[in-house]
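Asks: Have a look at this prediction, sequence included:
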Amino acid sequence: MGVEVSRLSNGLTVATETLPSIESVALGAWVKSGARNEREDEHGMAHLLEHMAFKGTRRRSAFQIASEIENVGGEINAATSVETTSFYARVLSNDVPLAVDILADILQESEFDPEELEREQNVILQEIGAAHDTPDDVVFDHFTETAFRHQTIGRSILGTPETVQSFTSRQLHDFMERQYGAERMVMVAAGDVKHDEFVREVEKKLGSFRSKAENAAPQYAQYVGGDFRENRDLMDAQIVLGFEGRAYHVRDFYASQVLSMILGGGMSSRLFQEVREKRGLCYSVYAFHWGFSDTGIFGVHAATGQNDIAELVPVIVRELQRAGEAIAQEELDRARAQYRAGLIMSAESPASRASQIARQLLLFGRPIPKEELMERLGALTIERLTDLSSRLFSTRPTLAAVGPIGTLAPYEAVLDTLPGIEVAARKLAV
């Protein structure tokens, strides 16, 4: 049947997709507000708010929220990203009204009780500590902080112990009122769901939700790049090398996604074959491309022993440069097949499908048909990918490394292996 979309009088977008042979429904509210929407003194507040959403409302205690959804065999959760926050549930089709009621209760009636807040702040402090003890988490935090230095888009979503402990219930209420408006939210359901019935339930519970949020758009992101290193006494070294990527809306976004698959999207990818299989320089290596609303970042992550670090980075750089020289048709076809299979497989999961629809509505204002995505993939050519590679890997690099990294070449030496970078881009960030 495809995706059906309605808009309530307050501006809230409601979308559904019926999935055959599915007897459950994945549904949720997605808000166009995430970690980068925080003010300077609010670092970590979006994530704390997500945690506090299940800690009690005027109608339900924290236990009642959990027990009511689990009494019908359902589950409920939330997530915070750089640009969005989501509150979602999975239930059998008959229990959709209950799930909508609980989600609406959370969005409109959360109390942020001070005692619950103090307990949850301690939980997040433990989460921050656990992340600090996980080298592959630490290296990515420093990678984004270096790529987007002194900008909210580059900060850790978790916040710091100092900021998290400083927040009050009043600040959480103010943040939610400032950030959450119906015009910046979507309610999506996928699975055994009827559109008209779902719209009626959402209208009943959220039809009076405030229309507009007062918060201004986040600061426009500017990729900076640079170098971060932390010597730690570990068994292996975590290294991330990255470059300025592409935003969701630009022409090269899907080409960048496919390029990341060609370079490091599986065991047949260039980096895996050259770095791991042929040279044995690391036990893990992959490429990724993250798109945001106004920027992006393309990177390669590798985990290796200290004896192989000196050789590893030059080999990775060379493989990136080779992509600007030649890409085989077989590689492009394989990456297309991977991307297509991923889209089809995710469509078979109600939760994945609901999330995908919500993301498209928030970013593009409409659901993007699978056929349109396939057409975009089909339009990609070898010439376009090699041209993108030569431009992509000529931007100022971001290098982050954690572990026994004493033999890692200096940042300037890495720049010297990238002759395409302009002289101005070689200056280290202040």
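Replies: Received the coordinates, thanks. Numbers count the residues shown, from 1 in each chain.
Asks: drop to CA atoms for contacts and neighbour counts, all remaining ones
Replies: Noted.
Asks: State the distance from the nearest residue to Leu158 once chain neighbours are set aside to Thr163.
Replies: Nearest residue to Leu158, sequence neighbours excluded (Cα to Cα, 6 or more residues apart in numbering): Gly44, at 5.0 Å. Distance of Gly44 to Thr163, given as Cα to Cα, to the nearest Å: 7 Å.
Asks: which one of those two has more residues nearby?
Replies: More crowded of Gly44 and Thr163, by other Cα atoms under 10 Å: Gly44, with 26 against 14.
Asks: How much space separates the more buried one from Arg149?
Replies: Gly44 is 17 Å from Arg149, by Cα to Cα.
Asks: Next: Arg170.
Replies: From Arg170 to Arg149 the distance is 30 Å (Cα to Cα).
Asks: Compare these two (neighbour count), which wins?
Replies: Each of Arg170 and Arg149 has its neighbours counted (other Cα under 10 Å); Arg149 has more, 21 against 13.
Asks: Start from the N-terminal end of the stretch 1-150 of the chain and give the helices.
Replies: Counting by DSSP state H, counting those that start in this stretch, the stretch 1-150 of the chain has helices at residues 45-52, 62-71, 96-109, 114-132, 135-147.
Asks: who wins for proximity to Leu271 among those?
Replies: Nearest of these to Leu271, taken as Cα to Cα: helix 135-147 at 18.6 Å.
Asks: okay, now the one to match up with it:
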Amino acid sequence: MTRTVRRPARPSRTEGRAAARPRALTRTLLPGENGAGTVRKTVLPGGLRVVTETVPSVRSVSFGIWAHVGSRDETPTLNGATHYLEHLLFKGTSRRSALDISAALDEVGGELNAFTAKEFTCYYARVLDSDLPLAIDVICDMLTDSLLLPEEVDAERGVILEEIAMTDDDPGDGVHDLFAQTMLGDSPLGRPVLGTAETVEALTRDRIARFYRKHYDPTRLVVTAAGNLDHATVVRRVRAAFDRAGALERTDAEPCAPRGGARTLRAAGRVGLLDRRTEQAHVVLGLPGVSRGDDRRWALSVLSTALGGGMSSRLFQEIREKRGLAYSVYSYTSGYADCGLFGIYAGCRPAQVQDVLAICREQLARIAEDGLTEDELRRATGQLAGATMLGLEDPGALMHRLGKSEICWGSQLSLDEMLSRMTSVTVEDVRQVAGEILDHRPSLAAIGHFTERQASRLENALA
């Protein structure tokens, strides 16, 4: 007897395509050596990006999710919403209570935290490599399925108001917010990341929830991880977590592009004073800097390092070592998508502010006119290169570099490329950027307890 075997009908080509799972696109951004330092990027259907760096020599992994939203995305009445939301995503999902979220990482000795900046927000964890699946599951759950319960919104409001009060009690920190406000005015970049007591009090659960739905779309998220990991495994687990929440249904969605803009910031001679009964006066003297995409940022970083970046810098030597006018003095740069800031901070007694400002302005004028010496250039580039290399030996720092690079530039520079950009800065490069940036009237922010005469002198210090 002949037996006939009936094979199941083969699906049509159209049916096969419909049933197939959309493919993720993976490529190697930086090859590394023997697998170490290899940076890979996968774009999942739905626009979610996953970028990892493999470091087989460690036993830990730092995992994070970056949201392409910061305080500059807020309207005046929403000021503080991004930071408020950062707090609320730790307060429970359909699967986990707030205690479950914190206990999950505590139980394995891991670290779980987040921060909000002006142009992005990051949620991250550091765990043993064997506990990476747990970290992925917890953080993905937080970002895709937060409940934002009304009672949690109300309870966390008090915590945030205390955080604002804590910042107000720390003038060494608050003076930088005052400087940004003095330079940028009542603009999204000029307003504080935390918001104010008034705006936080006025934020409702519904407004925060709308903000959450708008800005935590997968196209606006970047997943990063660095440490002892396998890229394909990270991608598979992240995809499963987002699929569970139904967050990758828009398979044709494209990732959000980095912010653009060509705004030129010009704020000369502005003064912001805030009276606080402090022993020290805290001052920031500054000028418009350059945007984070400006090629001059490398030369400006070298200039800032030579001016106030270490114990051998001009400001440290002139203000602290030679004259003993301040304990802490330094310079810094802040780059945003469309503008930047360059500032000098000092903490000193109110009676000595005028002397400190005079020295700062003298050094700015000298560098604007003459630039740096070859010795100063060599020390500054060496300091930058060494600090960069040492800082990136930690998986947490590597994870942060991956996320910030993808969010801000949409690309990754290798460590060798970064070092080359720093060490190739010349005396002429610094002289040119100094002439363009420093040869303007600076603005001033100061917090302290000043007499009427001292306050009047500060109001007119830049005239």
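Replies: Cool, the structure landed. Quantities reported herein were computed from a predicted structural model and do not represent experimental measurements.
Asks: sorry, back to before: map the residue nearest to Leu158 of the first structure across to the second structure for me.
Replies: When the second structure is aligned by TM-score structural alignment, Gly44 of the first structure is paired with Gly80.
Asks: ok, its match - contacts?
Replies: Ser71, Glu74, Pro192, Val193, Leu194, Gly195, Thr196, Thr199, Val200 (Cα atoms under 8 Å, 6 or more residues apart in numbering).
Asks: Mark which of the residues you listed are buried, thanks.
Replies: Ser71, Glu74, Pro192, Val193, Leu194, Gly195, Thr196, Val200 (16 or more other Cα atoms under 10 Å).
Asks: residue in the first structure matching the last one?
Replies: I take that to be Val200 of the second structure. Matched to the first structure by TM-score structural alignment, Val200 of the second structure sits across from Val164.
Asks: pretty sure that match contacts Ala46?
Replies: No - contact criterion Cα atoms under 8 Å: Val164 of the first structure and Ala46 do not qualify, at 10.4 Å.
Asks: What segments of the second structure are strands?
Replies: Counting by DSSP state E, the second structure has strands at residues 25-30, 39-43, 49-54, 60-67, 111-116, 121-128, 221-227, 271-275, 281-288, 328-335, 340-348, 443-448.
Asks: Including distance to Gln354 of the second structure and mean neighbour count, could the ones you listed go into a markdown table?
Replies: Converted to a markdown table, the strands of the second structure look like this (distance: least, Cα to Cα, whole Å; neighbours: other Cα atoms under 10 Å):
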| stretch | distance to Gln354 of the second structure | mean neighbour count |
| --- | --- | --- |
| strand 25-30 | 50 | 14 |
| strand 39-43 | 50 | 20 |
| strand 49-54 | 49 | 27 |
| strand 60-67 | 42 | 26 |
| strand 111-116 | 35 | 18 |
| strand 121-128 | 38 | 22 |
| strand 221-227 | 46 | 28 |
| strand 271-275 | 14 | 18 |
| strand 281-288 | 10 | 27 |
| strand 328-335 | 14 | 20 |
| strand 340-348 | 10 | 23 |
| strand 443-448 | 12 | 26 |
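Asks: Distance to Leu147 of the second structure for those - can I get that in CSV?
Replies: Converted to CSV, these look like this (distance: least, Cα to Cα, whole Å):
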stretch, distance to Leu147 of the second structure
strand 25-30, 31
strand 39-43, 27
strand 49-54, 24
strand 60-67, 18
strand 111-116, 18
strand 121-128, 17
strand 221-227, 19
strand 271-275, 39
strand 281-288, 41
strand 328-335, 34
strand 340-348, 37
strand 443-448, 40
